[in-house]
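*Asks:* Pasting the sequence and the predicted coordinates here, then a few questions.
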Amino acid sequence: MRKTTVGAAAIASALIASLTLASGGPATAAHATASEPGPTRTSLPVLIDPAADLANDPDQANQSWYVTAHVTAGGHRYGFLAHYLNSSFGKQGGAISRVSVVNEDTGWYTKSEIALPAATGLSDKQGVDIHTDNITWTGDAKEMKLRAKVPEGSIDVTLRPHGSTLYNMGTGYFPMFGDAKYSNYEYALPTVDTSGSLTLNGRAEKVHGQSWVDRQWGPLPDLLTGSGSWSWMNLNLSNGDKVSVWNQKYGDKETNFATILKPDGTQTVAEATLTPDESTRWTSPATGKSYPTRWKVTIPGEHAKLNVTVYAKDQELTVPTPGYEGSAAVTGTYDHRPVTGNTYIELTNGQ
């Protein structure tokens, strides 16, 4: 049974652990052998269970299941996204099921977005079990099957997570917008072997690559009012580090942090800045909204200075309101050494 509400003492203990991480204290993780499928277990005092918490929790009005991938197929590099969001936004709440595919070599892009009544397509089964017209996503933390449809075809892949789980803020818990009344839980399976097929316009190609599976739940303000916004990135770096970077804005308050998962399983929480290059803004001909297409990401504790550039400018999603989910390339320096990588950048309310 999932437990998404914890006592104050447990949160305090976990936050102390997070502060220890942020100050450079030790963080250790127990490792499974290479033959064991699924994510390894940790000895950190985390507040979520990455296997059990994949399941739908009907008590949570706001829940997100999110997978992004960077793969090769037919001699090209592709990014793809599948996202199911159940939310309390608006008068009655609702759900969104969306898929996008971008050719990272040519900039070709397509998408499918469906607005649904709240909780449509969810079940009470263990693991992830989502069924909509454009997403069928089932399985557990050891293996998942994903079929995602776009107008030109479909993605049919098997997802096999392994390695360490990334626990946002070191414990899987953080107050969104720095406000305890928006207590959110988030973790990622950032190393997911991905294989299967990509079919576009009747042509099927074998797919190989890596995905990042992200799971989040917890109360939020009604974002449809425009009162809150965020920018978020999931950085996959060539040195093996996986980084979740948040920039959250609510009114005149701004919160920034990065959670860094090292190849050996240790985790660090650090200050970070995510600065858009305003001179690179792209204006959507469909909605009139504008979005930056390049950013500077700095993480002083890691001596990181990174440049993030989208592979295609037109990666806007419009349901229920305009936002951006863009596959992007990463270059720069990290720990004083050259580094490359890729990411998806998520922008809400045109941030």
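*Replies:* Okay, I see it. Residues are numbered from 1 along each chain as shown.

*Asks:* switch to C-alpha atoms for all contacts and neighbour counts from now on
*Replies:* Will do.

*Asks:* Enumerate the positions of stretch 287-301 that are buried.
*Replies:* 289-299, 301 (16 or more other Cα atoms under 10 Å).

*Asks:* Inside strands: which ones of those?
*Replies:* Residues of the buried residues of stretch 287-301 located in strands (DSSP state E): 290-291, 294-299.

*Asks:* Need those in JSON lines (columns: distance to His83).
*Replies:* Below are those laid out as JSON lines (distance: Cα to Cα, whole Å):
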{"residue": "Ser290", "distance to His83": "22"}
{"residue": "Tyr291", "distance to His83": "20"}
{"residue": "Arg294", "distance to His83": "23"}
{"residue": "Trp295", "distance to His83": "23"}
{"residue": "Lys296", "distance to His83": "26"}
{"residue": "Val297", "distance to His83": "24"}
{"residue": "Thr298", "distance to His83": "27"}
{"residue": "Ile299", "distance to His83": "28"}
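
*Asks:* Comparison target, given below:
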Amino acid sequence: MKNNRRLRTITAGVAAITVLGVGSVATAQAGGGSSSTAATAGSGIPASVNPTTDVAAHTPGSGRTWNDSIYFTSEVKAGGHDFGVLVQTMRMPNQDKYSMTVSVTDEKTGWYKNYETGIAKDDYTWSTSGLNIKMPGLSWTGDAQKMFVKAATPWGSLDLQLKAEGPVMNYAGTGVWDMHGAQQYEFALPSMRTTGTLSVQGRTHKVSGESWLDRQWGPLPQSLVRWTWMNLSLPNGDKVAVWDTLGGTAENAWATVLHPDGSYDLAAVRPLADSAHRFWAGPTSGNTYPTRWRLEIPSLKTDVTVRITGTDAQEITGTLGNRLEGTAAFSGTYEGKKVSGKNYVEMVGNWSAA
């Protein structure tokens, strides 16, 4: 996993980006026009995260909302099926909350199931010295190069191997960013070759494809109203992670772009609420979520349409609260060229007032 650490911060006049890191601060601040400028920070940008060691559990912070999370989303194929898979575990030790989440979507048939359950503290283990997670129903071992994940739910199971390929993505270039006053640590392994078995609907499938793994820890701000996260893997090898967060009345929408050579672009994104439409209401939570967006990154000549695939009803209601974790697809232009592909979208909060 290489990283030559070149960072460009691009302003696009639609959002504010704050990059936090040891010895390096770069800011793209909202403006009034549509023109863009780029500033090169140069090589040797210090990172505040380390995938080799940071797959281990972290020492909890003092805040009640401090959390430690690792998850991956997969696009895998098997015998005419296109499956989207999500696996996550999160711990909020200051609230004595520990959980596991698994969801599977058959994008061709619309079949969907999810399973989220709380885990007793005494039954939950996440090593502080490496990637060794054990609990009833979930085993997650290995390291940042290769991981082995086994999960069992009432409706199916999986046994997957994830092998990292390409560079690591440190969000905002350094792996530290500000979420409305709460400092977040986050990195991704956005290209993980994925193989193994998936058992659903009474059948076991041999699957293969790619996963995007995300590792995040830190406190959630009390002012947070809603957020959207989505990932895109582009045909030219670029990986794009988008965050759009609303805290109080302040909205920050921005993207980290990782190129195949390990260099970065940071770019402002037009707020997703501006184009969100075709809303779906969760029958249990009552939350409303959009199922269509227009993702615009003007400084990167990017304008793509994103839509939920398989079924709109991919809401998870459980230990971690209500949220939509959905398989999606995108098409449009990226850097002025036509693109299309599959991705995942996470939405937390109620969009009825958007």
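*Replies:* Received it, and whenever you're ready, just let me know what you need. Just so it is clear, the structure is predicted and the values come from calculations on it, not from any experiment.

*Asks:* returning to what we had before: with respect to His76 of the first structure, which of the ones in strands among the buried residues of stretch 287-301 of the first structure is nearest?
*Replies:* Relative to His76 of the first structure, the closest of those is Arg294; by Cα to Cα it sits at 22.5 Å.

*Asks:* Count the neighbours of the aligned partner of Gly94 of the first structure in the second structure for me.
*Replies:* Superposed on the second structure with TM-score structural alignment, Gly94 of the first structure falls opposite Lys97. Residues lying near Lys97 of the second structure (other Cα atoms under 10 Å) number 16.

*Asks:* Isn't Lys97 of the second structure up against Arg91?
*Replies:* Yes - in this structure, Lys97 of the second structure is within contact of Arg91 by Cα atoms under 8 Å, at 5.7 Å.

*Asks:* Give me the common contacts of the two.
*Replies:* With Cα atoms under 8 Å, 6 or more residues apart in numbering applied, the contact sets of Lys97 of the second structure and Arg91 do not overlap.

*Asks:* related to what we said a few turns ago, of the buried residues of stretch 287-301 of the first structure, closest to Ser327 of the first structure?
*Replies:* Thr293 (10.3 Å).

*Asks:* Could I get the contacting residues of that closest one?
*Replies:* Applying Cα under 8 Å, 6+ apart to Thr293 of the first structure gives the contacts 276-277, 280-282, 309-310, 313.

*Asks:* Filter those down to the ones also in contact in the second structure.
*Replies:* Mapped onto the second structure and checked by both residues aligned by TM-score structural alignment, their matches' Cα atoms under 8 Å, the contacts of Thr293 of the first structure keep the contacts 280-282, 309-310, 313.

*Asks:* Weed out the non-buried ones from these.
*Replies:* With burial judged by 16+ other Cα under 10 Å, the buried subset of these is 309-310, 313.

*Asks:* any idea where the strands of the stretch 251-351 of the first structure begin and end?
*Replies:* Assignment of strands within the stretch 251-351 of the first structure using DSSP state E, counting those that start in this stretch yields the ranges 253-261, 267-270, 273-276, 282-283, 290-291, 294-299, 304-310, 316-317, 323-334, 337-348.

*Asks:* Deepest-packed of those, please.
*Replies:* Neighbour counts (mean count of other Cα atoms under 10 Å) averaged over each of those peak at strand 267-270, with a mean of 27.

*Asks:* Trace that strand over to the second structure and give me the residue numbers.
*Replies:* Going by TM-score structural alignment: strand 267-270 of the first structure matches residues 264-267.

*Asks:* what about the matching stretch, how far off from the first structure?
*Replies:* Comparison of stretch 264-267 of the second structure with the first structure after fitting gives an average deviation of 0.7 Å (mean Cα distance after the TM-score superposition for the first structure).

*Asks:* count of neighbours near Val55 of the second structure?
*Replies:* 26.

*Asks:* List the contacts of it.
*Replies:* 130-131, 143-144, 215.

*Asks:* Report the aligned residue range of the first structure for stretch 142-161 of the second structure.
*Replies:* Alignment of stretch 142-161 of the second structure against the first structure: residues 139-158, by TM-score structural alignment.

*Asks:* what are the ranges of the helices in the first structure?
*Replies:* Along the first structure, counting by DSSP state H, helices occupy 8-22.

*Asks:* in it, which strand has the most residues?
*Replies:* The first structure, longest strand under DSSP E: strand 183-200.

*Asks:* If you count contacts, what does that strand end up packed against?
*Replies:* With contacts defined as 3 or more Cα pairs under 8 Å, 6 or more residues apart in numbering; DSSP states H and E, the packing partners of strand 183-200 of the first structure are strand 63-73, strand 153-163, strand 166-167, strand 173-175, strand 203-217.
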